[in-house]
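**Student:** Predicted model, plus sequence, below.
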Amino acid sequence: MSQLESEAMESEFGTVAGWTEEAVRALGPEYAVPAGCRGSGSEAALRWLADRMALTARSRVLDDGAGVGGPAGWLAAERGVRAVCAEPMPEGARAAHRLFGLPSVVAPAQHLPFAAASFDAAWCLGVLCTTSDKAGALAELHRVLRDGGRLGLLVFVADRPLPPPLPEGNEFPTEPELLDLLGAAGFRLAETATADLGDSAPEWSRRAGAVEDEIVRRHGDDPRWSEAQEQSGRVGRLLADGALRAWLGIAVEVARPA
């Protein structure tokens, strides 16, 4: 995630991240990737992005807004690529390191602690919707990518006015607004697709559900769990009724501002 702008988002991406790590440790390491990808991609979406980011085992890759590290863990297991995780919530950054052994730093998307041109590629999954400073986040990604570096994106875009109740703190761009932001940051859009976030294998879904059940067993009476569930449920309802779309994109770093 990026800079979080509501208490509900703090619960969803902070407190629940710690609970997710706790539940995965109780159930086993095979539960880590499905649980860690909650809200940030399906297997097919991750595969679509990885195929088009031209990654090799030697690629320097950033997962910006990594959460508990599920997508980065998938990338390590499936492609042999060890991404660096940046995540503003300490609970998430700790979980990414403990569950997947990945290098992780606590940092918001607008202030990444890396030198310019540090990475060959980056992905940013479900992050731009969580901040009002989308331009700042994209500018930082542009800064830390080398010339010609590729950026993979999953963004929930608004295809029509959004009916209430809306998730707290989220700001969903339209697709034209997103394209304008990418161009202003110095990126050229190479390819897009629409993600089906429900197309993961049955075993993936079963394991993700088992982790959620374990969290409920341990923390179901905590109001922060209800708050986080309501937050994610509102996003799910907007996706289900077609007001939001899970937009996938590959952008290429083309020009550094003078």
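**Tutor:** Structure received.
**Student:** contacts, neighbours, all on C-alpha from now
**Tutor:** OK.
**Student:** Which residues are in contact with the closest residue to residue 36 other than its chain neighbours?
**Tutor:** Nearest residue to residue 36, sequence neighbours excluded (C-alpha to C-alpha, 6 or more residues apart in numbering): residue 70, at 3.7 Å. Taking C-alpha atoms under 8 Å, 6 or more residues apart in numbering, we find residue 70 in contact with 32-37, 96.
**Student:** Swap in 7 Å and give it another go.
**Tutor:** 32-37 (C-alpha atoms under 7 Å, 6 or more residues apart in numbering).
**Student:** Let's have the residues you listed in CSV, adding neighbour count and distance to residue 216.
**Tutor:** What follows is the contacts of residue 70, written out as CSV (neighbours: other C-alpha atoms under 10 Å; distance: C-alpha to C-alpha, whole Å):
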residue, neighbour count, distance to residue 216
32, 28, 17
33, 25, 19
34, 26, 17
35, 27, 14
36, 29, 16
37, 24, 18
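**Student:** now these as TSV including secondary structure and distance to residue 120?
**Tutor:** Output for the contacts of residue 70, formatted as TSV (DSSP: H, G, I helix; E, B strand; the rest coil; distance: C-alpha to C-alpha, whole Å):
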residue	secondary structure	distance to residue 120
32	helix	26
33	helix	23
34	helix	26
35	helix	27
36	helix	24
37	coil	23
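**Student:** Tabulate those residues (TSV), appending distance to residue 151.
**Tutor:** Below are the contacts of residue 70 laid out as TSV (distance: C-alpha to C-alpha, whole Å):
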residue	distance to residue 151
32	24
33	21
34	23
35	24
36	21
37	18
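**Student:** Among these, which one lies nearest to residue 106?
**Tutor:** residue 36 (16.9 Å; C-alpha to C-alpha).
**Student:** Quick check: the gap between that closest one and residue 217.
**Tutor:** Going from residue 36 to residue 217 by C-alpha to C-alpha, to the nearest Å gives 18 Å.
**Student:** same check, this time on residue 181
**Tutor:** 42 Å.
**Student:** What of residue 120?
**Tutor:** 42 Å.
**Student:** Looking at these two, which one has more neighbours?
**Tutor:** residue 120 (21 against 11; other C-alpha atoms under 10 Å).
**Student:** In a strand, the more buried one, correct?
**Tutor:** Yes: the assignment for residue 120 (DSSP: H, G, I helix; E, B strand; the rest coil) places it in a strand.
**Student:** A further structure is provided below for comparison with the first:
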Amino acid sequence: MSLPGKVYLVGAGPGAQDLITLRGARLLAQADVVLYDALVTPEMLELCAQAELIAVGKRSGQRSTAQQHINELLVEQARRHRIVVRLKGGDPMMFGRADEELRALEEAGIEVEVVPGITTALAAAASTRQPLTKRGVARSVAFFTSSTAPGHPEEAALPSTDTLIQYMGGREAMATGQRLLAQGLAPETCVVIVENCSRKDERIVRMDLAGLAQGLRQAHGPVLVMVGAAMARRPHQAPDRSVQVEPARVDAEDAVERVPAR
């Protein structure tokens, strides 16, 4: 009887094919089977054309693959194949449910390795040219999501930090803005929204916290919300091909400009 294969939890990065790590790309080219997330782009899957592809996407509020089933699939595939890649958007260890998959594989006695990816917050900071930290302005950063496990209510207070980054923030953006105002953050605090970060249809919106509290238009892809004084535009900063939103009103169709394909 042959030994089980090995599972690699690989971070695909924020979306652009050339932002995956060299190790991640090499493993995709060697994989026998790839179980991939809903946020993984078709261009990324071109790197593993030889592999069997299994879609196991999970999207908030949509019909998706149950995590327990994904865990079982990983164990099953590792017992059939030598190299199994679990391809996750961003970084596996950042809101990627890696803990549940690691535990399932470890309990089954299957070897597993994690290959990090560029998490979306760092890609968004690069795309907007807004450092998340800034000397004399911001020296702390917190990442959070409003999505919680069943039976685990969301924390009442948001993290207290200089720069606040909300993952999967599309539908929750209004509530986040309102809660931050209620916690005493100034209405004029700078906010940058990045949708479909690093992809051909990337969109960038700039506004203030008062505008965020009025809500965003419906997003057509993953949304990252960045809040804090570090998000202020520099005096001579080049245009980022987005339209500055008036603080008192959020009209997303007028406020967002599609970023040209790279």
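**Tutor:** That came through fine. Small disclaimer: the values here were computed from a predicted structure and weren't measured.
**Student:** TM value for the aligned chains?
**Tutor:** The TM-score (TM-score structural alignment, normalised by the length of the first structure) is 0.37; 143 aligned residues with a C-alpha RMSD of 5.2 Å.
**Student:** that older thread, go through the contacts of residue 70 of the first structure and name the one nearest residue 92 of the first structure.
**Tutor:** Among the contacts of residue 70 of the first structure, and counting by C-alpha to C-alpha, the member closest to residue 92 of the first structure is residue 36, at 9.6 Å.
**Student:** Around residue 76 of the first structure, how many other residues sit close by?
**Tutor:** What residue 76 of the first structure shows, counting by other C-alpha under 10 Å, is a neighbour count of 16.
**Student:** which stretch of helix or strand covers it?
**Tutor:** Assessed by DSSP states H and E, residue 76 of the first structure sits inside helix 70-79.
**Student:** And stretch 6-24 of the second structure, end to end?
**Tutor:** End-to-end distance (C-alpha to C-alpha), stretch 6-24 of the second structure: 14 Å.
**Student:** residues near residue 240 of the first structure, how many?
**Tutor:** If you count neighbours by other C-alpha under 10 Å, residue 240 of the first structure ends up with 11.
**Student:** and the gap between it and residue 231 of the first structure?
**Tutor:** Taking C-alpha to C-alpha, one finds residue 240 of the first structure at 15 Å from residue 231 of the first structure.
**Student:** One more: residue 70 of the first structure?
**Tutor:** From residue 70 of the first structure to residue 231 of the first structure the distance is 20 Å (C-alpha to C-alpha).
**Student:** same check, this time on residue 190 of the first structure
**Tutor:** 32 Å.
**Student:** the more surrounded of these two?
**Tutor:** residue 231 (21 against 12).
**Student:** Next, that one: secondary structure please.
**Tutor:** Per three-state DSSP, residue 231 of the first structure ends up helix.
**Student:** That one and residue 182 of the first structure, how far apart?
**Tutor:** According to C-alpha to C-alpha, residue 231 of the first structure stands 27 Å off from residue 182 of the first structure.
**Student:** repeat for residue 209 of the first structure
**Tutor:** In terms of C-alpha to C-alpha, residue 209 of the first structure sits 35 Å off from residue 182 of the first structure.
**Student:** So which of those two has more stuff around it?
**Tutor:** Higher neighbour count among residue 209 of the first structure and residue 182: residue 182, with 21 against 16, using other C-alpha under 10 Å.
**Student:** for that one, what are its contacts?
**Tutor:** No contacts exist for residue 182 of the first structure under C-alpha under 7 Å, 6+ apart.
**Student:** again with residue 77 of the second structure
**Tutor:** Contacts of residue 77 of the second structure by C-alpha under 7 Å, 6+ apart are residue 84.
**Student:** before we move on, which element is it in?
**Tutor:** helix 67-78.
**Student:** What of residue 127 of the second structure?
**Tutor:** helix 120-128.
**Student:** ok, now residue 206 of the second structure?
**Tutor:** Residue 206 of the second structure is part of strand 203-208 when elements are defined by DSSP H and E.
**Student:** Residue 215 of the first structure now?
**Tutor:** Assigned by DSSP H and E, residue 215 of the first structure falls within helix 202-219.
**Student:** Quick check: which helices or strands does that helix pack against?
**Tutor:** helix 16-27, helix 32-36 (3 or more C-alpha pairs under 7 Å, 6 or more residues apart in numbering; DSSP states H and E).
**Student:** Of the contacts of residue 70 of the first structure, which is the nearest to residue 250 of the first structure?
**Tutor:** Using C-alpha to C-alpha, those come closest to residue 250 of the first structure at residue 37, 19.2 Å.
**Student:** if we can go back for a sec, other residues contacting the helix holding residue 215 of the first structure?
**Tutor:** Contacts for helix 202-219 of the first structure (C-alpha under 7 Å, 6+ apart): 19-20, 23-24, 31, 34-35, 225.
**Student:** picking that back up, give me the buried stretch members for the helix holding residue 77 of the second structure, please.
**Tutor:** Along helix 67-78 of the second structure, these residues count as buried under the neighbour rule (16 or more other C-alpha atoms under 10 Å): 70-71, 74-75, 77-78.
**Student:** Nearest to residue 255 of the second structure, out of these: which one, please.
**Tutor:** Distances from residue 255 of the second structure to the buried residues of helix 67-78 of the second structure, taken by C-alpha to C-alpha, are shortest for residue 70, at 38.7 Å.
**Student:** would a markdown table of the buried residues of helix 67-78 of the second structure with distance to residue 212 of the second structure be doable?
**Tutor:** Shown next, in a markdown table, are these (distance: C-alpha to C-alpha, whole Å):
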| residue | distance to residue 212 of the second structure |
| --- | --- |
| 70 | 35 |
| 71 | 37 |
| 74 | 40 |
| 75 | 43 |
| 77 | 44 |
| 78 | 45 |
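**Student:** which one of those residues is nearest residue 121 of the second structure?
**Tutor:** After measuring these against residue 121 of the second structure - C-alpha to C-alpha - the closest member comes out as residue 70, at 25.7 Å.
**Student:** Please enumerate the strands of the first structure.
**Tutor:** 61-64, 84-87, 104-106, 119-125, 145-158, 187-194, 244-253 (DSSP state E).
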